[in-house]
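J.: One predicted model, sequence on top.
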Amino acid sequence: MRAEDEEGDAAFKPGYSTSSLSTAATDGALAKHESQWGISGFFRVLCDAFGWRLLLMLTLTEAGLKGFAAGGGNGGLIGLPIEYLLKEFHVSAGNIQIYRSAVSVPWSIKPLLGLISDAVPIFGYHRVPYFFFVTTAGTISCLLIALYSDLTLTMLLILLFFVFLMVAWSDLLTEAVYSVVLREKPEHGPSLISYVWGGISCGRLLALLAVGEVMTHFGNRTSYLIATPMAVLSLLVPLMNLPQETRSRAKCGAKLSGSELPLAIVAFITGCGTLGLALLSIFGGSLQTKVFAAACLAVLALGLVSCALSPIIAKMNAFFFIQNICSFGIGGAQFYFFTDGPESYPEGPHLSKVFYTSAIGMVSTVFSLVGMVIYNRWMQRWSYPHILMFGNILTAVCNLLNCLVFSRWNLKLGINDHVFVLGSDAIQNVVQEIAWLPTMLLISQLCPKGCEATMFALLAGMSNLGASLGSYFGAYILVLLGVQPTGEANESAEFDNLWIASVVSSVGPCIPLALVYQLIPNVGQKDTVPGLASSTQGSPLNNLLVRWGWMEDESSSEEVEMQNVLGKGDDSDDDR
């Protein structure tokens, strides 16, 4: 989240604190210290500002657990082997997507996880006990996946769910800790954020270098054994109380009041609905049933969030939620297409584990940075509708390159599969980064002051949920087109219509662009979004809660405060 920079001389601004007055001097000293000492000075400044406990916590959870073990989210040592594990059970392409979305659902229910830890303290603690429980469960799950090769499919999916729950919840709790200290020492904020995301990036790169070779030489489950020490080390966070959390006397539900009550209601209902869909996906039901449940959840989540948030935020959320759903993921079919051996798909690319996981992952990482440089250099001054139109249309055009390899036209053009895959992936990651960065910037700018963390978690969770639901609908499209490979022998015919599915998946995200000027504020990326006073003011749910007496009318409070100010002015005039 970005705060507007203050301009001018602080000494002439009323209401400035002494800490604000010393910011410039602090920044100068910080720059001088870092220039003298380099990397060692960088760490020394952070240690002096935040203490070694916070830095150790960030290293263990963000660099180690989220970066190295999870590859920044759904990849790394615990995410990249999932398709290969499911392939051992001959899971169809559509079900691979659904199972992957189900086990990674903790990233979509982070608002619910945050609500639980905030509203239900354990023995007076909001973070440390939850950290201990989820990390212990995730550690045991990693060990069981690595050591027991005769697990049933259902048991494997449950264990994978707990592994991702460990990463997502610990990430949320860590974000809550360092967001507090950032508010206390904002002058060191950029350095701390650089430390966090630099650690995640380094961990992700190490995982990409290792995971392909590990799976090739030691089996698909060994990477979970390597991830286990990172999970064990993360137990130091609660055991040593690295967050330095003190016992609270607040009762359960004490924080569920005021303007955050509508957000809590939305987080609870959508989180429970998403969790229910994941359980349905894991424990059974036909694919049609799962897709129907996903459609119901999409309507419920979009309708509820639109009723709970202020109109400007609700419109923006609707645009990105619908766009992510229209992505219609086909990753399960792509996996089989690229990795099937000669006995299954004689005409296929037959990419090795090292190439499919490590090589493509490294190229994606590098060229995402290229896209970031291009965006920062030339596209920061574009308005939001213009950059979203340009970025998404360009992304769709570049994604259509996949149709060439799926129809095998690249071979007819004399382009080797490995060269074509790396080249197209590089181009796609550049333009996807250009389309993604303004999205995250807009989400950050639409988080009103005072509830930034809650709103960002809710909007990011809705974005993740939309992408997961898009995988469900994409799985159904694969069924309709007869694209259902399972890794069995002689399944070449299963890929005949994959290029059609790729066209639908590529063009789908452009559908909501027809409403971009109605749903996205037409302002520059460096401008303030107007009309953003509160996260829920003016929403139907907010008005209903005010009518029932469960909330105070924010607009009335502002009017009373203004009248008091005017009243004081009138009194002073009378005195004169």
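T.: Noted; the coordinates are in hand. The structure presented is a predicted model; accordingly, all values stated were derived computationally and were not measured. Numbers count the residues shown, from 1 in each chain.
J.: CA atoms for contacts and neighbours, from now on please.
T.: Fine.
J.: Distance from the chain centre to the longest helix anywhere in the chain, please.
T.: Longest helix of the chain, by residue count under DSSP state H: helix 153-184. Mean-position distance between helix 153-184 and its chain equals 11 Å (C-alpha atoms, centre = their mean, to the nearest Å).
J.: Summarise which helices and strands whatever helix or strand comes next after that helix is packed against.
T.: The C-terminal neighbour of helix 153-184 among helices and strands, as given by DSSP states H and E, is helix 189-218. If you count contacts as 3 or more C-alpha pairs under 8 Å, 6 or more residues apart in numbering; DSSP states H and E, helix 189-218 packs onto helix 23-50, helix 76-79, helix 222-234, helix 353, helix 360-378.
J.: want to compare, so here's the second one:
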Amino acid sequence: MGENENGKNKSKKTILSLVTEPIQWLRMLSTQLNPATVMGIFVIYGLGQGFSGSLFKVVADYYWKDVQKLQPSTVQLYVGFYFIPWLLKPLWGILTDAFPVRGYHRRPYFLLAGLIGTVSASTLALAGNLAALAALLCFLGVSASLAIADVTIDACIARSSIEVRDLAPDLQSLCGLCSGAGALLGYLASGFFVHRLGPQESLGLLALSPALTIVLGFVIYENRTTGFHAEKKQVMEIVGMKIRSMYQTIMYPQVWKPSLYMFLALALNVSIHEGHFYWYTDPKAGPSFSQEFVGVIYAIGAVASLLGVLIYHKVLKDYAFRDLLFYAQLLYGISGVLDLLFILRWNLVVGIPDYFFVVIEESATRITSKLRWMPMMVLSTQLCPLGIEGTFFAMLMCIDSTGVLLSRWGGGLLLHLLHITRTDFTNLWLAALIRDMIRFAILALVFLVPKTGQYEQLLPSEVSEKNTNDKVDEETLELVPINGKTEV
């Protein structure tokens, strides 16, 4: 009896700790850091990138399809424009660092991001019969709002990590948890809101995050700087020096070869998402998934992405870059074959229902995509020399975002050339086949990736020595991206 009681007490303590430990952890972060910074992470990462980002993806697809009634190839082209504000992340970072407003580096840019996003989302939701070009500009406004807020909160996180270095991993964990949980909730809720409110009215929910970003701009803690005119000249000199250092660094083969691989691997991965989405929801040619189930599919994909991160963290961190990226790309190509089989409806031939098979296909795609993406992110950080790690990392992320944009536009061109329309999906299987063949062809480019392990130094010693000898003013340059993203 005593042993049973002890076991029950241990179980109760374990369950109780699952509730109390996160609360204690958040309380510790709020105590050692400014609580407004923790609140900012919840607003920008959780509500902004997580919830609003996932809601944006699903609701925008239905908006272009059911309200604007555009062809999938046209929508694919429009979606590519969403990435333009993220291509400009280095510019947003330089603006927040080098050009304060009334002595504040962060507050004005939170306010600007919130204002742009609130106006853009409200216009989309309230304006009837909005022209397609005007709607695209509003979507660009929402994307720009997320990008500017992302860069600004990253600068705040960087400052907190410098001041309290022991909490840097905790801040990253908080960012990842907020983003992942927000995305899961956003995907689950998106189908419900589209069904109940309609795609256009549901876009009004995108105004919630930027509205709270405006509030964040008023309450976030920030010291006011003085002597801006003297500082501005110094900052511009530092920016010029760093641009020259980045150019010299990118010219090393150890840097440009893996950078070229990452760009080509992303750019050649042509996306046919919009054609696939139209086929998903078509009542005649496709499986005719409901709005709620489409949200559930993406939510399952979000969980699969988290599982991919866990697999990489627990199993794959010790493998060499070239071997890991080769097998990850191979698995990614194989996961695309499942998509092709689904379009051909061969799953029904072997007796697997559409609702079950799409879960398998989405999970496989998201897991292998994350296994492919994580080592690229680690490789990017290893390519950054000390002294210019912030600006160089921002440049690499800009290159990667350009590759993603080209993949969207390339997929739109492919859908157009194969005459895949709102109602004609005859050649969708061919588009998927071409996409999968390109995925396998990317394996031939893996020779550009170094054979070194993920903990080994990639850069020549003279590169790091040169940049660390340059003096950097921490107070004026805070562009150290703690958390790299394209994912929109």
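T.: Looks like it arrived, so ask away. Just so it is clear, the model here is predicted, and its values are computed rather than measured.
J.: List just the one of the helices and strands packed on helix 189-218 of the first structure that sits closest to Ile122 of the first structure.
T.: Of all those, helix 222-234 sits nearest to Ile122 of the first structure, with 19.6 Å by C-alpha to C-alpha.
J.: Check the mean deviation of the closest one from the second structure.
T.: After superposition onto the second structure, helix 222-234 of the first structure sits on average 2.3 Å from its aligned residues (mean C-alpha distance after the TM-score superposition for the first structure).
J.: How about residues contacting that helix?
T.: For helix 222-234 of the first structure, the surrounding residues in contact (C-alpha atoms under 8 Å, 6 or more residues apart in numbering) are 57, 60-61, 64-65, 68-69, 77-78, 81, 135-136, 138-139, 142-143, 145-147, 211, 214-215.
J.: just stretch 51-68 of the first structure next, same as before
T.: With contact meaning C-alpha under 8 Å, 6+ apart, stretch 51-68 of the first structure is reached by 46-47, 72-73, 76-77, 167, 170-171, 174, 178, 196-207, 227, 230-231, 233-234, 237, 242-243.
J.: filter those to the buried ones?
T.: 46, 72-73, 76-77, 167, 170-171, 174, 178, 196-197, 199-207, 227, 230-231, 233-234, 237, 242-243 (16 or more other C-alpha atoms under 10 Å).
J.: picking up where we left off before, of the helices and strands packed on helix 189-218 of the first structure, which stretch is the most buried?
T.: Of all those, helix 76-79 has the most neighbours on average by mean count of other C-alpha atoms under 10 Å, namely a mean of 28.
J.: where along the stretch 251-400 of the first structure do the helices fall?
T.: Using DSSP state H, counting those that start in this stretch, the helices of the stretch 251-400 of the first structure run over residues 261-283, 287-308, 311-325, 331-339, 353, 360-378, 384-399.
J.: Please, where are all the helices along the stretch 1-150 of the second structure?
T.: 2-32, 35-41, 53-62, 72-81, 84-87, 89-98, 107-126, 132-163.
J.: returning to what we had before: which part of the second structure lines up with the longest helix of the first structure?
T.: With TM-score structural alignment applied, helix 153-184 of the first structure matches the range 132-163 in the second structure.
J.: With stretch 209-222 of the first structure instead?
T.: Here stretch 209-222 of the first structure aligns to the second structure at residues 188-201, judged by TM-score structural alignment.
J.: what does Ile214 of the second structure align to in the first structure?
T.: That one, Ile214 of the second structure, aligns with Leu235 by TM-score structural alignment.
J.: give the contact list for its match.
T.: By C-alpha under 8 Å, 6+ apart, the neighbours of Leu235 of the first structure are Phe131, Phe132, Thr135, Thr136.
J.: What residues does the first one make contact with?
T.: Applying C-alpha under 8 Å, 6+ apart to Phe131 of the first structure gives the contacts Trp169, Ser170, Leu173, Leu235, Val237, Pro238.
J.: now the last one
T.: The neighbours of Thr136 of the first structure, taking C-alpha under 8 Å, 6+ apart as the test, are Ala231, Val232, Leu235.
J.: Among those, which one sits closest to Cys510 of the first structure?
T.: In terms of C-alpha to C-alpha, no member of those lies closer to Cys510 of the first structure than Ala231, at 40.1 Å.
J.: rewinding a little: buried sites along the longest helix of the first structure?
T.: 156-174, 176-179, 181-182.
J.: quick revisit: would you mind giving the helices of the stretch 1-150 of the second structure as CSV with distance to Phe321 of the second structure added?
T.: Formatted as CSV, the helices of the stretch 1-150 of the second structure follow (distance: least, C-alpha to C-alpha, whole Å):
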stretch, distance to Phe321 of the second structure
helix 2-32, 34
helix 35-41, 31
helix 53-62, 30
helix 72-81, 29
helix 84-87, 26
helix 89-98, 26
helix 107-126, 37
helix 132-163, 27
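J.: I'd like to know which of those is closest to Phe356 of the second structure.
T.: Closest among the helices of the stretch 1-150 of the second structure, using C-alpha to C-alpha: helix 53-62, at 20.4 Å.
J.: Can you tell me what sits against that closest one?
T.: 183-184, 186-187, 189-191, 194, 199, 202-203, 206, 274, 277, 295, 488.
J.: swap in stretch 28-46 of the first structure?
T.: Leu55, His188, Ser191, Leu192.
J.: Give me the contact list for stretch 443-455 of the second structure.
T.: 254, 257-258, 260-261, 317-323, 325-326, 329-330, 378-379, 458.
J.: any idea how far Thr18 of the first structure lies from Leu369 of the first structure?
T.: Separation of Thr18 of the first structure from Leu369 of the first structure (C-alpha to C-alpha, to the nearest Å) stands at 39 Å.
J.: again, but for Leu279 of the first structure
T.: Noted for Leu279 of the first structure: a distance of 37 Å to Leu369 of the first structure, by C-alpha to C-alpha.
J.: and if you look at Ala308 of the first structure?
T.: Ala308 of the first structure is 36 Å from Leu369 of the first structure, by C-alpha to C-alpha.
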